[in-house]
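# Sequence first, predicted coordinates after that:
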Amino acid sequence: MKNQMSTVWAILVSFLFIHGFTAEPAINNRYKVLRVLPRNEEQLILLQDIIHKRKNIDVWRAPAAVNSTVDLNLSPSSFEYIIAELEANDIYNEVLIEDVQKAIYNQQKNEGSKISVMEGDDFDYGNYHTLKEINNWIQEMATKYKTITTIFKITNTYEGRPLLGLKILNHYKSDPEMKTLLDMFDWYIVPVVNPDGYEYTWSNANRRMWRKTRSKHGRCIGVDPNRNWDMEWCKSGASIDPCSDIYCGPFAFSEVEVKGVADYIMKQTKNITGFLDFHSYSQFWMTPWGYTERLPTDFKRQDEGAMAACEALRRVHGTKYEHGSIANIIYKASGSSADWAYAKARIKYSYGVELRDTGKYGFLLPADQIIPSGQETLKGIVAIAKYIYNQK
């Protein structure tokens, strides 16, 4: 019975965790990351207004609620301006990253341990990799494990790169836990959903913080892929400004990458019972809705799955994740993948996951945290897969 079900049930896992600054700041001018904590409604509104007026601020973590931290990547001039405004209004702040360029350099020094997680596999899982290296890994996995894996192509990107994924079938027997998972589901894994943006981050150190796609819409480049889905598109927590790093695009599904993934899902929609979209950072395991603080009909079951994932994850290295709906736990964000997957593709168990950490490194997580982050995340995925399976 399990093997029959696994041909029907599937979980799609995608990774969309590139963050950046659309105006390409000169990072070598000692940008700093500043954490701010608005302690009342007046301070929150003031902080939102300050950020809105100073348009060249790179917002890592937006001002969403009272007593919710805000992280800003600031040029020297913006840092002086913001500090003066904060101190004048008695708003708490601290510097999280003193020198962003140094943090980027440290991340690119190949700090990770040379660790292979599969016997005979020489891929270095303890370091960050270029798009070419990731695509080569996909090819190598499909060749090495040709009886259980197949490559699928979703579409070509705006700049003509293939957007590839790896489907893992239900015949893997060497690890009991993995065998159980693959008896339950087929797995569709898309390592990089924004290939053009990801490739761009490797082209120059000053471009490391790029977040958006690379399409051209007006005077600035790119669209935030997780504001471009056709679900309450651009209603809240998104911007119509093409230069904003949360630009929703000129219309829903304007981005070929986002539309390609959506079309692929809709072709498989009767087969997909779980959807996980991984981003960074904040350590959240989140459920719909993103566009409103109102909770969906299935929230209780969705949140129970998220709770199971967080607990399983915590038991590995003690890392604590929070769980809840996107709008209530982090901020409102319309046009998100999790909202669309739940509402339009009818995938009941749809999640957006923000990976390590909570701000010490932010989007510049050191390479030596890749392996432990992967280990704990895998346990979270295992737990949520078991939870979903047991609901059927």
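Ah, there it is.

# drop to CA atoms for contacts and neighbour counts, all remaining ones
OK.

# quick one: Leu96 is in a strand?
Yes - counting by DSSP: H, G, I helix; E, B strand; the rest coil, Leu96 falls inside a strand.

# so it touches Lys360, yeah?
Yes - Leu96 is within contact range of Lys360, at 5.9 Å (criterion: CA atoms under 8 Å).

# More neighbours: the two, which one.
Using other CA atoms under 10 Å as the criterion, Leu96 and Lys360 rank with Leu96 on top: 19 against 14.

# those strands in the stretch 251-392 of the chain, which residues are they?
With DSSP state E, counting those that start in this stretch as the definition, the stretch 251-392 of the chain shows strands at residue ranges 272-280, 284-287, 322-325, 349-355.

# Distance to Ile138 and mean neighbour count added to the ones you listed, as a markdown table?
A markdown table is the format used below for the strands of the stretch 251-392 of the chain (distance: least, CA to CA, whole Å; neighbours: other CA atoms under 10 Å):
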| stretch | distance to Ile138 | mean neighbour count |
| --- | --- | --- |
| strand 272-280 | 18 | 23 |
| strand 284-287 | 26 | 28 |
| strand 322-325 | 31 | 22 |
| strand 349-355 | 22 | 26 |
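
# Mind checking the ones you listed for the one nearest to Asn40?
Taking CA to CA, strand 322-325 is the member of the strands of the stretch 251-392 of the chain nearest to Asn40, at 22.3 Å.

# tell me what that closest one is packed against?
strand 284-287, helix 299-317 (3 or more CA pairs under 8 Å, 6 or more residues apart in numbering; DSSP states H and E).

# Show me what stretch 92-105 is in contact with.
27-38, 86, 205, 208, 359-361, 364 (CA atoms under 8 Å, 6 or more residues apart in numbering).

# The structure to be compared is supplied as follows:
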Amino acid sequence: MLLWIFLVGFAAANEEFSSQQNSTRHAQYRGSQVLRVRNATESIRNLLKSLEGEKAIEIWKQSNVFGKFTDILVPSFTLSFVRQQFENLNATFRVMIADVESAMHEQIAIAPRKQSKNKNKNKKSRSYNLTFQRYHRISDIYGYLDYLVSTFPSICSIETIGTTIQGRQIKVIKISGSNAKFSFYIEGGIHAREWVSPASVAYIVRELVEYRSKNSFAENADYYVSPVANPDGYEFTHTNTRLWRKNRRDSDKSCPGVDLNRNYGYQWGGLGASRQSCDETFAGGNSFSEPESQAVRDFLTKIGPSVQAYVAFHSYGQYILYPFGYDKVLAPDSADLQKLGAKIAKNIRKSSKKKYKVGNSAILLYEASGGADDWAKGGVGIKYTYTIELRDAGRFGFLLPASQIEATGKEAFIAIKTITQEIAGIKRKKKSRF
């Protein structure tokens, strides 16, 4: 009853907060905190569901496993009440981010550029703006792809695979291998707020193209890379609401957007997906209702059976996940996926000391139906299908500082290299380094 009384009074404040999201980028989060709560009892889990359903909190990172943690964003105007509810249930929780607005300002601070050993190379004029010292708008990311195509035309080409709700292009760069044995599809940025994902995918592209001579393994594959799978949402996080997740479908003016990673047509509309447009995991009116998911569906169907690997990069948590996610159901070749996933994690740890957990997404974290990875595996039949949750483990969450872009991109690249070598049958030399 107490919760219900509070939430009735909270509705007006929530409406005001929602309206602020369309007018300011960071000030709306002033005083908001990110808490990490242990899912120790059914009562705590039910409380989290109630608070999320009434928009008193927003789930950042979830685990349905008892004893594991859930990260939540708590707006400043609900913070006191939410903390009291946890204390009433003797819930274990701690503050991960004490002030979200301050963390946002820290994230957009430009990291110092590392000095190159080749000083002459730094003096070379560039026709693009992309760096790995800060987070960039989509125009800079696409500008970099255009530069690569004009500079390396023998291996690079661009295809526009679709157009978004708001008319933005969805671009894929193809990086051709001279001895290509298979195709590899790489995707970033399906969830708009996960800025390190497009940045890391752009880093992968750089390594595959500009540093080709030291990455000869790449000659064994044709790479199709989509750095920003949700262009409208990504731009919206830069101009309006930093923590926006969905696309910008506006059929419901009060609650726009569809979660594109719940919109794919394999086991669509089941566990972990919502039919309510105001929810973060809203799956859309039907499967493939969105032009962004349609574009990927049509493109992957077109390039066909040559695709043997699919990796979608997300953040955060440091996980290497494989299908299926719609329920706790393992793919027939899950042992192969686990084995290769463990190899990726091992190679990352050797390089950066960072630990990535490996496992089935529904078992390790939670069920989520209608995911792009489930469709790639179950709908298209791509053997090596992974979703990789990049840095960090929760200290910054979605607000990872720009100073960690390059290190995170390197970890993402190690994953791509390891998968390519596995499929191509390349033995890694003992003294080689990632």
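Received the coordinates, thanks. Here the structure is a predicted model, which is why all the values come from computation and not from measurement.

# Any idea what the TM-score comes out to?
The TM-score (TM-score structural alignment, normalised by the length of the first structure) is 0.88; 367 aligned residues with a CA RMSD of 2.2 Å.

# deepest of the helices and strands packed on strand 322-325 of the first structure, which one?
Of all those, strand 284-287 has the most neighbours on average by mean count of other CA atoms under 10 Å, namely a mean of 28.

# quick one: the strands in the stretch 51-200 of the second structure?
Using DSSP E, counting those that start in this stretch, strands in the stretch 51-200 of the second structure cover 58-61, 69-74, 93-97, 156-163, 169-175, 182-188.

# What span of the first structure is the last one aligned with?
Structural correspondence for strand 182-188 of the second structure: none found in the first structure, per TM-score structural alignment.

# Which residue is the nearest non-sequential neighbour of the residue nearest the centre of the second structure?
With the centre of the second structure defined as its mean C-alpha position, the nearest residue by CA atoms, centre = their mean is His314, 2.0 Å away. Spatial nearest neighbour of His314 of the second structure, excluding adjacent residues (CA to CA, 6 or more residues apart in numbering): Glu389 at 4.6 Å.

# picking that back up, which among the contacts of stretch 92-105 of the first structure end up buried?
Listed as buried from the contacts of stretch 92-105 of the first structure are 27, 30-38, 86, 205, 208, 359, 361, 364; burial here means 16 or more other CA atoms under 10 Å.

# tell me which of those is nearest to Lys179 of the first structure?
Leu364 (34.0 Å).

# contacting residues around the closest one?
Ala103, Ile104, Gln107.

# Repeat that for Leu330 of the second structure.
Leu330 of the second structure makes contact with Pro323, Phe324, Asn360, according to CA under 8 Å, 6+ apart.

# May I see the strands of the stretch 251-392 of the first structure arranged in CSV, with distance to Pro372 of the first structure as well?
Listed next are those as CSV, based on distance: least, CA to CA, whole Å:
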stretch, distance to Pro372 of the first structure
strand 272-280, 15
strand 284-287, 17
strand 322-325, 18
strand 349-355, 12
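
# Any idea which of those strands gets closest to Ile371 of the first structure?
Closest among the strands of the stretch 251-392 of the first structure, using CA to CA: strand 349-355, at 12.6 Å.

# counterpart of that closest one in the second structure, which residues?
Residues 384-390 of the second structure are matched to strand 349-355 of the first structure when aligned by TM-score structural alignment.

# Compute the inter-axis angle for whichever helix in the first structure runs longest and helix 299-317.
When the first structure is parsed with DSSP state H, its longest helix is helix 370-391. Angle, helix 370-391 of the first structure to helix 299-317, by axes from the mean of the first three to the mean of the last three CA atoms, to 10 degrees: 140 degrees.

# and helix 370-391 of the first structure, which residues are buried?
370-371, 373-374, 376-389.

# which residue lines up with Ile326 of the first structure in the second structure?
Aligned partner of Ile326 of the first structure by TM-score structural alignment: Ser361.

# pretty sure that match is touching Ser334, no?
No - with contact defined as CA under 8 Å, Ser361 of the second structure does not count as touching Ser334 (11.5 Å).

# anything in contact with each of the two?
Counting by CA under 8 Å, 6+ apart, the residues touching both Ser361 of the second structure and Ser334 are Tyr322.

# would you list every one of the helices in the stretch 1-150 of the first structure?
For the stretch 1-150 of the first structure, the helices defined by DSSP state H, counting those that start in this stretch occupy 2-6, 41-53, 76-88, 100-107, 131-144.

# Average separation of the fourth one from the aligned part of the second structure, please.
Looking back up the chat, that one is helix 100-107 of the first structure. Superposed on the second structure, helix 100-107 of the first structure shows a mean distance of 1.0 Å to its aligned residues (mean CA distance after the TM-score superposition for the first structure).

# Flag every buried residue along that helix.
Val100, Gln101, Ala103, Ile104, Gln107.

# And the alignment partner in the first structure of Ser334 of the second structure, how far from Gly290 of the first structure?
Structural alignment (TM-score structural alignment) places Ser334 of the second structure against Phe299 in the first structure. Between Phe299 of the first structure and Gly290 of the first structure the computed distance is 12 Å (CA to CA, to the nearest Å).
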